[in-house]
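Enquirer: Sharing a model that was predicted from the sequence below.
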Amino acid sequence: MESAVADTEGATREPVLSLKGVSKGFGAVRALTDINLDIYPGEVVAIVGDNGAGKSTLVKILAGVHPQDSGTIMFDGQVVSIPTPTASRALGIATVFQDLALCDNLDVVSNLFLGREIRNGLSLDEEEMEQRAWSLLRQLSAKIPSVRIAVASLSGGQRQTVAIARSLIGEPSVVILDEPTAALGVAQTAEVLNLVERLRERGLGVLLISHNMADVQAVADRVVVLRLGRNNGDFHVADVSYEEIISAITGATDNVVTRRASAHAGSASAAAAAADASGTGTVESGITEDFRTHETPAPGTEENPQS
């Protein structure tokens, strides 16, 4: 009964962010063609693909950097337009780019509230911002020694933590992480992946751009593959192998060898169909038919010599 209820809820829930037929070109270059993508609340969707697959262009469209040429973007069931980064943030989409865009000379609190400072009259309410900073970092189980330490003194994983925490200040519904574990060590990568888990637990839709298949399989619920600017697979992580994802990324399932094999299989099927139509079959089909029509009689029947 519980599984049936869960299936019903999964079937009726609506995606928080949905792309239908989104395309984008730069002159003669088609960066994206008819992209379809759904992101549900409390779900981590990984976007993977080779260089030039269109991942960065897709992120920039959702972040309001580039408008799409065609297709529709729906947020909470409503068709929306994202002409600017400000419109993207106001909508509820927070983007953490690979370069993080942090101010190294400022402390953690100043980076978190940069452009969104809390004021008490004409002065900044430093105490309130510090309390909120600690509260947010505790919710993410972040390992930051002090919120008054300069960002330049933090490790790569801690800097990524600050960037992700800053994206949550505006209470977004979707968080986009562009290569969050790039150039990080093992311990720092684990720290960032823990943050992704915390975002899922908060009920946010997470779009994860990554080249690291181990990270993808560790935290993602679904994997969407882009190849040459087109959709080339949408897999549930629990149901797909590492090799199948790599095949979709590289196009290994669509090459000269596989096309030749498909052509030979089609020719063999056509020949078999023609043989069946003419009443002549192969030896193998005759043997199979013989076994089908001459089954071993059950004990106790008249055909059984021991009865």
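Expert: Structure's in. What do you need?

Enquirer: contacts, neighbours, all on C-alpha from now
Expert: OK.

Enquirer: Determine whether the claim that residue 223 is in a helix is correct.
Expert: No: assigned with DSSP: H, G, I helix; E, B strand; the rest coil, residue 223 falls outside any helix and is strand.

Enquirer: Burial check on it, number of neighbours?
Expert: The number of residues packed near residue 223 is 23, by other Cα atoms under 10 Å.

Enquirer: who's in contact with residue 35?
Expert: Residue 35 makes contact with 19, 20, 21, 22, 23, 229, 230, 231, according to Cα atoms under 8 Å, 6 or more residues apart in numbering.

Enquirer: What separation is there between the fourth one and residue 120?
Expert: When Cα to Cα, to the nearest Å is applied, the distance between residue 22 and residue 120 equals 44 Å.

Enquirer: okay, these two: which has more neighbours?
Expert: Counted by other Cα under 10 Å, residue 22 and residue 120 do not tie: residue 22 has more neighbours, with 20 against 10.

Enquirer: Packing partners of the host helix or strand of that one?
Expert: Taking DSSP states H and E as the criterion, residue 22 maps to strand 17-26. Contacting strand 17-26 under the criterion 3 or more Cα pairs under 8 Å, 6 or more residues apart in numbering; DSSP states H and E are the following elements: strand 29-39, strand 70-75.

Enquirer: any idea how far that strand is from the chain center?
Expert: The gap between where strand 17-26 is centred and where its chain is centred comes out at 15 Å by Cα atoms, centre = their mean, to the nearest Å.

Enquirer: Tell me which residues of it come out buried.
Expert: Within strand 17-26, the residues that count as buried by 16 or more other Cα atoms under 10 Å are 17, 18, 19, 22, 23, 24.

Enquirer: any idea what sits nearest the fourth one, other than its immediate chain neighbours?
Expert: Distance criterion Cα to Cα, 6 or more residues apart in numbering; nearest residue to residue 22, sequence neighbours excluded, is residue 71 at 4.0 Å.

Enquirer: A helix includes residue 66, no?
Expert: No: under three-state DSSP, residue 66 falls outside any helix and is assigned coil.

Enquirer: so it touches residue 83, yeah?
Expert: Yes: at 7.3 Å, residue 66 and residue 83 qualify as touching, with contact defined as Cα atoms under 8 Å.

Enquirer: so residue 234 is in which element?
Expert: Per DSSP H and E, residue 234 falls inside strand 230-236.

Enquirer: relative orientation of that strand and strand 17-26 in degrees?
Expert: Using axes from the mean of the first three to the mean of the last three Cα atoms, to 10 degrees, the inter-axis angle of strand 230-236 relative to strand 17-26 is 150 degrees.

Enquirer: Now for the nearest residue to residue 139 once chain neighbours are set aside: which residues touch it?
Expert: What sits nearest to residue 139 in space, not counting adjacent residues and going by Cα to Cα, 6+ apart, is residue 198, at 7.8 Å. Neighbouring residues of residue 198 by Cα under 8 Å, 6+ apart: 139, 140, 141.

Enquirer: one more structure, for comparison:
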Amino acid sequence: MAATTSEPILEVRGVAKRFGGVQALKDVSMRLMPGECVALAGDNGAGKSTLIKTISGVYQPDEGEIRFAGQPVHFPTPEAARGHGIETIYQDLALADNLTIGANIFLGREPMRKILGVLPVIDRAKMAEAARETMARLDFHVNRLDAPVGRFSGGQRQAVAIGRAIYWKARVLIMDEPTAALGVPEQRKVVQLVRTLKSQGQGIIFISHNLQDIFAVADRIVVLRRGQLAGERRIAETNHDEVVKLMVGG
């Protein structure tokens, strides 16, 4: 899907990050449009994790700036980034396996209602309705919304983590190795989820070592090598061999 506006929802300009004597990022720039998926690729140690943690408020840039919806922003914490609508789904998903979809969506932010106007209790009906609406929005269906997510497949668990992000109004979704350790059918489900998000206008940063998945969902690919921008290509105008050359040099 083409971007829905001419203005980037997220822009990184000349960002640098150092850890002591180690230059983890140097003069890195990238942009993300609404309804676009940008893949972030590179070998281990290329700077991918540092970049997404800088965008999401885990780290503070030493140089450069981050702009969101056209405005410069500073995220002192991940909570500040989430407050702007930037959600990160890490590889471990951070789900509570013993809880339902609804309980995971509201984890730490449980809705309350009062019995007899006095006694506060968790509003489980609201949680269940949120689970139904969110999974329907993703066009992703599970047999039992009241089952603990620990019983779900890998692709279903990814859907729960994505559903939690979009329920809380994520405008930018950072997905860190979302297809790692999944079988081929589950990888296809995650790819379809990303396509659904793009069609709904979310901007997605997709980090993966799997070039097949990158070429299946991304509009552009940004390649990092040793903390620097090695190249940027439109997926329709490149191929696996060119991307690998950018990653390794030469």
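Expert: Done, it's in. Note that the structure is predicted; figures quoted are calculated from it, not measured.

Enquirer: TM-score of the superposed pair?
Expert: The TM-score (TM-score structural alignment, normalised by the length of the second structure) is 0.94; 244 aligned residues with a Cα RMSD of 1.4 Å.

Enquirer: picking up where we left off before, which part of the second structure lines up with the strand holding residue 234 of the first structure?
Expert: The aligned range for strand 230-236 of the first structure in the second structure is 228-234, by TM-score structural alignment.

Enquirer: And for stretch 49-66 of the first structure?
Expert: Taking TM-score structural alignment, stretch 49-66 of the first structure hits residues 42-59 over in the second structure.

Enquirer: how about whichever helix in the second structure runs longest, aligned to which bit of the first structure?
Expert: Criterion DSSP state H: the longest helix present in the second structure is helix 184-199. Aligned using TM-score structural alignment, helix 184-199 of the second structure spans residues 186-201 in the first structure.

Enquirer: Comparing the matching stretch with the second structure, how large is the average distance?
Expert: Aligned to the second structure and superposed, stretch 186-201 of the first structure gives a mean residue distance of 0.5 Å (mean Cα distance after the TM-score superposition for the first structure).

Enquirer: Now name the helix or strand holding the residue nearest the centre of the second structure.
Expert: By Cα atoms, centre = their mean, the mean C-alpha position of the second structure lies nearest to residue 174, the distance being 2.0 Å. Using DSSP H and E, residue 174 of the second structure falls within strand 172-176.

Enquirer: Which residues does that strand contact?
Expert: By Cα under 8 Å, 6+ apart, the residues outside strand 172-176 of the second structure that reach it are 9-10, 52, 85-91, 165, 202-208.

Enquirer: Just the ones of those in helices?
Expert: Among the contacts of strand 172-176 of the second structure, the members falling in helices (DSSP H) are 52, 165.

Enquirer: quick one: residue 145 of the first structure and residue 153 of the first structure, what's the gap?
Expert: Distance check for residue 145 of the first structure against residue 153 of the first structure: by Cα to Cα, it reads 10 Å.

Enquirer: scratch that, residue 182 of the first structure is what I was asking about
Expert: From residue 182 of the first structure across to residue 153 of the first structure, the span is 19 Å (Cα to Cα).

Enquirer: so how far is residue 128 of the second structure from the corresponding residue of the second structure for residue 217 of the first structure?
Expert: Under the alignment (TM-score structural alignment), residue 217 of the first structure pairs with residue 215 in the second structure. For residue 215 of the second structure, the distance to residue 128 of the second structure (Cα to Cα) stands at 35 Å.

Enquirer: In the first structure, what residue corresponds to residue 134 of the second structure?
Expert: Under the alignment (TM-score structural alignment), residue 134 of the second structure maps onto residue 136 of the first structure.

Enquirer: and its match, how many neighbours?
Expert: As a burial measure, residue 136 of the first structure scores 17 neighbours (other Cα under 10 Å).

Enquirer: Verify the stated contact: it with residue 165.
Expert: Yes: using Cα under 8 Å, residue 136 of the first structure is in contact with residue 165, at 6.9 Å.

Enquirer: For residue 190 of the first structure, give me its contacts.
Expert: By Cα under 8 Å, 6+ apart, no residues touch residue 190 of the first structure.

Enquirer: If we use 10 Å, what do you get?
Expert: Residue 190 of the first structure sits next to 157, 181, 184, 196, 215, 218 when contact means Cα atoms under 10 Å, 6 or more residues apart in numbering.

Enquirer: Not counting sequence-adjacent ones, nearest residue to the fourth one?
Expert: Counting by Cα to Cα, 6+ apart, the nearest residue to residue 196 of the first structure once its immediate chain neighbours are dropped is residue 219, at 7.3 Å.

Enquirer: Also the fifth one?
Expert: Setting aside the residues directly before and after it, residue 215 of the first structure is nearest to residue 193 in space (Cα to Cα, 6+ apart), at 7.4 Å.

Enquirer: For the one you found, give its distance to residue 165 of the first structure.
Expert: Distance, residue 193 of the first structure to residue 165 of the first structure, by Cα to Cα: 14 Å.

Enquirer: Tell me the residues of the second structure aligned with the strand holding residue 22 of the first structure.
Expert: Using TM-score structural alignment, the residues of the second structure aligned to strand 17-26 of the first structure are 10-19.

Enquirer: related to what we said a few turns ago, determine the residues that are contacts of both of residue 193 and residue 165 of the first structure.
Expert: residue 199.

Enquirer: Between those two, which is the more surrounded one?
Expert: More neighbours surround residue 165 than the other of residue 193 of the first structure and residue 165, with 22 against 19 (other Cα under 10 Å).

Enquirer: Give the equivalent position in the second structure for the more buried one.
Expert: Matched by TM-score structural alignment, residue 165 of the first structure corresponds to residue 163 in the second structure.

Enquirer: just checking, residue 212 of the first structure touches residue 48?
Expert: Yes: using Cα atoms under 10 Å, residue 212 of the first structure is in contact with residue 48, at 8.8 Å.

Enquirer: the more surrounded of the two?
Expert: residue 48 (26 against 12).

Enquirer: Report the buried residues of stretch 200-216 of the second structure.
Expert: Buried-residue list, stretch 200-216 of the second structure, by 16+ other Cα under 10 Å: 201, 202, 203, 204, 205, 206, 207, 208, 209, 213, 214, 215.

Enquirer: can you pull the contacts of the fifth one?
Expert: Residue 205 of the second structure is in contact with 31-32, 36-40, 52, 88, 172-176, 218, 220-222, counting by Cα under 10 Å, 6+ apart.

Enquirer: how about 6 Å then?
Expert: Residues in contact with residue 205 of the second structure (Cα atoms under 6 Å, 6 or more residues apart in numbering) are 37, 38, 39, 174.
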